[in-house]
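Trainee: Next input, structure requested:
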Amino acid sequence: MADPKGFLNTPRREWPRRPVPERAGDWDEVYVPGALLPIIGEQADRCMDCGVPFCHEACPLGNLIPEWNDLVARDDWRAASDRLHATNNFPEFTGRLCPAPCEAGCVLAINQPAVTIKNVECAVADRAWEEGFTPPRPPERLSGRTVAVIGSGPAGLAAAQQLTRAGHTVVVYERDDRLGGLMRYGIPAFKMEKRHLERRLEQMRAEGTRFRTNTAVGRDIGADRLRARHDAVVIATGATAWRELDVPGRELTGVRQAMEYLPLANRVCEGDIEVSPMSAAGHHVVIVGGGDTGADCLGTAVREGAASVTQLDIYGRPGAERDEDSEPWPTYPKIYRMSAAHEEAGELRTAPAADADARLFAASTLRLVGDGQGHVRELHLTEVDARRRPLPDRERTLPADLVLLALGFSGPDRGDGLVDGLGLELAPRGTIVRGPHFETGVPGVFAAGDAGRGQSLIVWAIAEGRAVAAAVDRYLTGGSRLPAPIGPYDRPMAV
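Mentor: Okay, the predicted model is just below:
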């Protein structure tokens, strides 16, 4: 504990964001470049090095948070990087994209603002790259065993890196033209610039991991053929089967899924196309869904120049403080949070009909109405109670010529034939059934990440990737020294 009184004397300070008019005009990350390092040492000093650090339990990776907080406070960045990378393959991803359940479990958060764990993590990861603390770690010898990893999202990449470092020959198959899964085409650049992803992929290539893009297993290569070619297969395709909105008017032109809309905007940033054919420019946009994907659509629509953009959340507006009865510490509370996208929409007044920033809370879509020529023009909604039942005389209408559905995902997409080709069993909610060691009902085939767990956080995906790598290593060699931070049935802390 570098400063025993740090949590008493130092207030919480977070990485400052760039001014809204500036950042809403580009696709760069929203934070002020270089503004994190000057404040991070004193923020790390706020860590109390608790005897029972609940931040460990709140993080599925089991990150050694008090240890690297102390090392940062003492300005020992190399040691901090070693402790951080001991449990997390990609801290520069989680430091930007994870909602930080570790901070909800911080003991200081019982009665004060939590330690800025996520900011410290990001600072250590970025400093590690700048100082060369993360060189490639190729294996000393090869095992002679080969593993196919299907999917290059965080779970697939974590599994591939762990197995490559263990000495197995790993090939990652990705159906898109670029690697990264949702981190590539689902996450906007203003949340994480793709250079962070490219840098880590180059490290993995240098370690020996092989990549095959534009290859949909089950369609471009038969699932049985792939199984015969490799000693083990890890399915990490994510949960890409999106949920639908079952209301009148869903068939109208202009009603699209969020994961149809976001990849096109990312392709503009990649330089593939000049303008997205689904651009929100000049349109009245309504986003159905109050989660992170909806917020990503919101920030994207603001940058594209939407005439207006409103986000609908079926849940009521949460309070500013934790409800100690229903969500006691150290569980992750549902409180009112202001993302960068909501801040932008609120300050730019893009949603004059919204309750707060750009959101309408306790709002349920009733129907979509067209213009007589098949294109959506209005969205009719109603206010609902806590049990999502419509309230009388609470209907209203929003102009809408682009409606984006951000309702979440149910499981892996069966369209490419992978699930059926391998004869995998699916649970009622659409995820792949697996045993206590991530194994499916097909010998040598394992499932990790959202494909088996269901839609979850990036930190859980990386933890699953690390854990399934240990299971595969054990299957191939009879034992494993790889860490397994979680099991397939583990879940976040809850009441």
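Trainee: Please count neighbours and contacts with C-alpha atoms only from this point.
Mentor: OK.
Trainee: now stretch 461-476, how far from the chain's geometric center?
Mentor: Between the mean C-alpha location of stretch 461-476 and the chain-wide mean there is a distance of 19 Å, by CA atoms, centre = their mean, to the nearest Å.
Trainee: cool, stretch 307-320 as well?
Mentor: Distance of stretch 307-320 from the chain centroid (CA atoms, centre = their mean) equals 20 Å.
Trainee: For Ala100, list the residues it contacts.
Mentor: The contact partners of Ala100, taken as CA atoms under 8 Å, 6 or more residues apart in numbering, are Ile117, Lys118.
Trainee: where's it relative to Val115, distance?
Mentor: Separation of Ala100 from Val115 (CA to CA, to the nearest Å): 11 Å.
Trainee: who touches stretch 304-315?
Mentor: Against stretch 304-315 from outside (CA under 8 Å, 6+ apart): 279-291, 294-295, 298, 301-302, 345, 350-351, 353-354, 358-364, 384, 386, 388.
Trainee: Run a quick neighbour tally on the nearest residue to Thr382 once chain neighbours are set aside.
Mentor: Sequence neighbours aside, Glu395 is the residue nearest to Thr382 in space, at 4.2 Å (criterion: CA to CA, 6 or more residues apart in numbering). Glu395 has 16 neighbouring residues, counting by other CA atoms under 10 Å.
Trainee: Surely Glu395 is within a helix?
Mentor: No: using DSSP: H, G, I helix; E, B strand; the rest coil, the assignment for Glu395 is strand, not a helix.
Trainee: Quick test: name the residue nearest the centre of this protein.
Mentor: Ile458 (4.1 Å; CA atoms, centre = their mean).
Trainee: wait, that one sits on Glu92?
Mentor: No: using CA atoms under 8 Å, Ile458 makes no contact with Glu92, being 11.6 Å away.
Trainee: can you give me the helices in the stretch 251-400 of the chain?
Mentor: Residue ranges of the helices in the stretch 251-400 of the chain, as given by DSSP state H, counting those that start in this stretch, are 258-270, 292-304, 340-348.
Trainee: To compare against the first, here's the next sequence to fold:
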Amino acid sequence: MGKPTGFLEYERIDAAQIPPAERIRNFQEFKKPLTLEEQSLQGARCMECGVPFCQAGQMIAGMASGCPLHNLVPETNDLVYRGKWKLAYERLSKTHSFPEFTSHVCPALCEAACTCGLNGDPVSTKDNEKAIIETAWEKGWVTPKIPPVRTGKKVAVVGSGPSGLAAAQELNRKGHLVTVYERRDRVGGLLRYGIPNMKLEKSLIDRRVALMEAEGVVFQTSVDVGKDVKAKDLLKEYDRVVLACGASNPRDIKVPGRDAGNIAFAVDFLTSVTKSLLDSDLKDGSFLPVKGKHVLVIGGGDTGNDCVGTAIRLGARSVTQLEMMPKPPEGRAAGNPWPEWPKVLKTDYGQEEAIAVFGKDPRIYQTTVTEFLKDEKGNVAKARIVSLEPKKDEKTGRMNMVPVEGTQKVVEAQLVLIAAGFLGSQPYVTDAFQVELDPRTNVRTEPGAYQTSVPGVFTCGDMHRGQSLVVWAITEGRKAAEAVDHDLMGY
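Mentor: Sure thing, here's the model as predicted:
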């Protein structure tokens, strides 16, 4: 696959980025793709390795190695190298529902497991994938796949995030009549409102949703199943129900002063900003004020980084980001060998922008909040923080991060965004359908299965596996659709 000597002849070249000082002026995508000819040379770097870990998608040391969708990466890379873009699109479409989403937001598990990356730079599979799907849309190759025969079976999908969309797409193409219910005003779930525009422009979602509607999928927005529609009515109307509501129950920070004003969960903040951007180009001001404020982001990860980038674009006076865990190493540690996921320092776009604007990395490691201090109006004004250190619990043997005596200090914080992760699915949905939960409040199924404890009710995505990546959500949606189809048809 690819050119056998390509990895020796060509260096990795990534898509160019608009400089931070310029791109923070708007919420537009800031990566500029290579030409198709330049991208073809990147496909040539695929080294025809004997065992392509890039497409394995298996768990190693508790972490995914390679693509969970099992995209046949060497094949698509080879077709990119040879300039056979339509064949590359057709090959990619056999395993992937939405390459336009993952090629923007996926951390590229395939590249982390690339053999070429063992002693050099991995193949730019993510950019190759983006070039494939965008070329396909541009050339008109992405067309509705309308099933020639309908089964007459009706399926309701609750939630229109990546898992719900993937399940709906597959079930519709198998001939079932699919209706997707979304509680918000627009389709997309966290793709729409949890990921900022500069990372994933919403026109990409609209384009795909229009295609799915042309294929026969029905979307019902502003309908909150479990509140607006009763579970028993849905089960009566449809032959099967797929719950794909995400892990949208945020983890809180329970410290004194938490009731202060201008403290919000990160996803709620990102949602309000994106909705305002889509509704009025930010003119309605229907989000917490940021301009001129000292912003404190609690939590690392993608959501914390997105808050940093969003706050900078909205004119924050400063941005500080707290991370409980120690700073990762610059390179792989001895106990984290390839092809495991590399637990190394990652400086994402938001942190890059903070460095450019404020002159320093916004992250403070091994630190947490112990108290929020209010102003005379009851809004947050400052935060008391403390350094942490790892300490072994003698009873359980687990390492815990514990406060270090004498390290408390106070920092400015006029807006606090909590990006501390999620605790699982929201109770009102799971209670409505009376499905069993696991100890982490995810919907319980048999290992590797998608049927819940309630006959006819299936689940997938973050609601099933817990907070995870878009690529895992798509994988789960496709597998759940297969399980539902087999349950409906008996084969």
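Trainee: Of the helices of the stretch 251-400 of the first structure, flag the one that's most buried.
Mentor: helix 292-304 (a mean of 24; mean count of other CA atoms under 10 Å).
Trainee: quick one on the thing from earlier: aligned to the residue nearest to the centre of the first structure, what sits in the second structure?
Mentor: Under the alignment (TM-score structural alignment), Ile458 of the first structure maps onto Val470 of the second structure.
Trainee: Kindly report the same for Arg127 of the first structure.
Mentor: With TM-score structural alignment as the criterion, Arg127 of the first structure pairs with Thr135.
Trainee: Need the nearest residue in space to that match, chain neighbours excluded.
Mentor: Counting by CA to CA, 6+ apart, the residue nearest Thr135 of the second structure is Trp85, at 7.3 Å.
Trainee: The first structure: matching residues for stretch 145-153 of the second structure?
Mentor: Under TM-score structural alignment, the match for stretch 145-153 of the second structure is residues 137-145.
Trainee: Could you pull out the buried residues of that stretch?
Mentor: Neighbour-count burial for stretch 137-145 of the first structure flags Pro138 (criterion: 16 or more other CA atoms under 10 Å).
Trainee: cool, and stretch 458-476 of the second structure?
Mentor: Applying 16+ other CA under 10 Å to stretch 458-476 of the second structure flags 458-467, 469-476 as buried.
Trainee: Same check on stretch 162-172 of the first structure?
Mentor: Result for stretch 162-172 of the first structure [16+ other CA under 10 Å]: buried residues Gln162, Leu163, Thr164, Arg165, Ala166, Gly167, His168, Thr169, Val170, Val171, Val172.
Trainee: show me what contacts Arg384 of the second structure?
Mentor: Here Arg384 of the second structure is in contact with Val369, Thr370, Glu371, Phe372, Leu373, Gln408, Lys409, Val410, Val411 (criterion: CA under 8 Å, 6+ apart).
Trainee: Trace the third one over to the first structure, please.
Mentor: For Glu371 of the second structure, the aligned position in the first structure is Arg367, judged by TM-score structural alignment.
Trainee: Gly461 of the second structure maps to what in the first structure?
Mentor: Using TM-score structural alignment, Gly461 of the second structure pairs with Gly449 in the first structure.
Trainee: Burial check on Pro321 of the first structure, number of neighbours?
Mentor: Careful, residue 321 of the first structure is Glu; it's not Pro. Neighbour tally, Glu321 of the first structure, other CA under 10 Å: 10.
Trainee: repeat for Val319 of the second structure
Mentor: 26.
Trainee: quick one: Met63 of the second structure and Pro339 touch, right?
Mentor: No: contact criterion CA under 8 Å: Met63 of the second structure and Pro339 do not qualify, at 10.1 Å.
Trainee: how much space between Ala473 of the second structure and Val443 of the second structure?
Mentor: 14 Å.
Trainee: Which one's more surrounded, Met63 and Pro339 of the second structure?
Mentor: Pro339 (21 against 13).
Trainee: residues in contact with that one?
Mentor: Phe53, Ser65, Ala112, Ala113, Cys114, Thr115, Leu118 are the contacts of Pro339 of the second structure under CA under 8 Å, 6+ apart.
Trainee: Which position in the first structure pairs with Ser425 of the second structure?
Mentor: Using TM-score structural alignment, Ser425 of the second structure pairs with Pro412 in the first structure.
Trainee: Skip the chain neighbours and tell me the closest residue to that match.
Mentor: Ala239 (4.4 Å).
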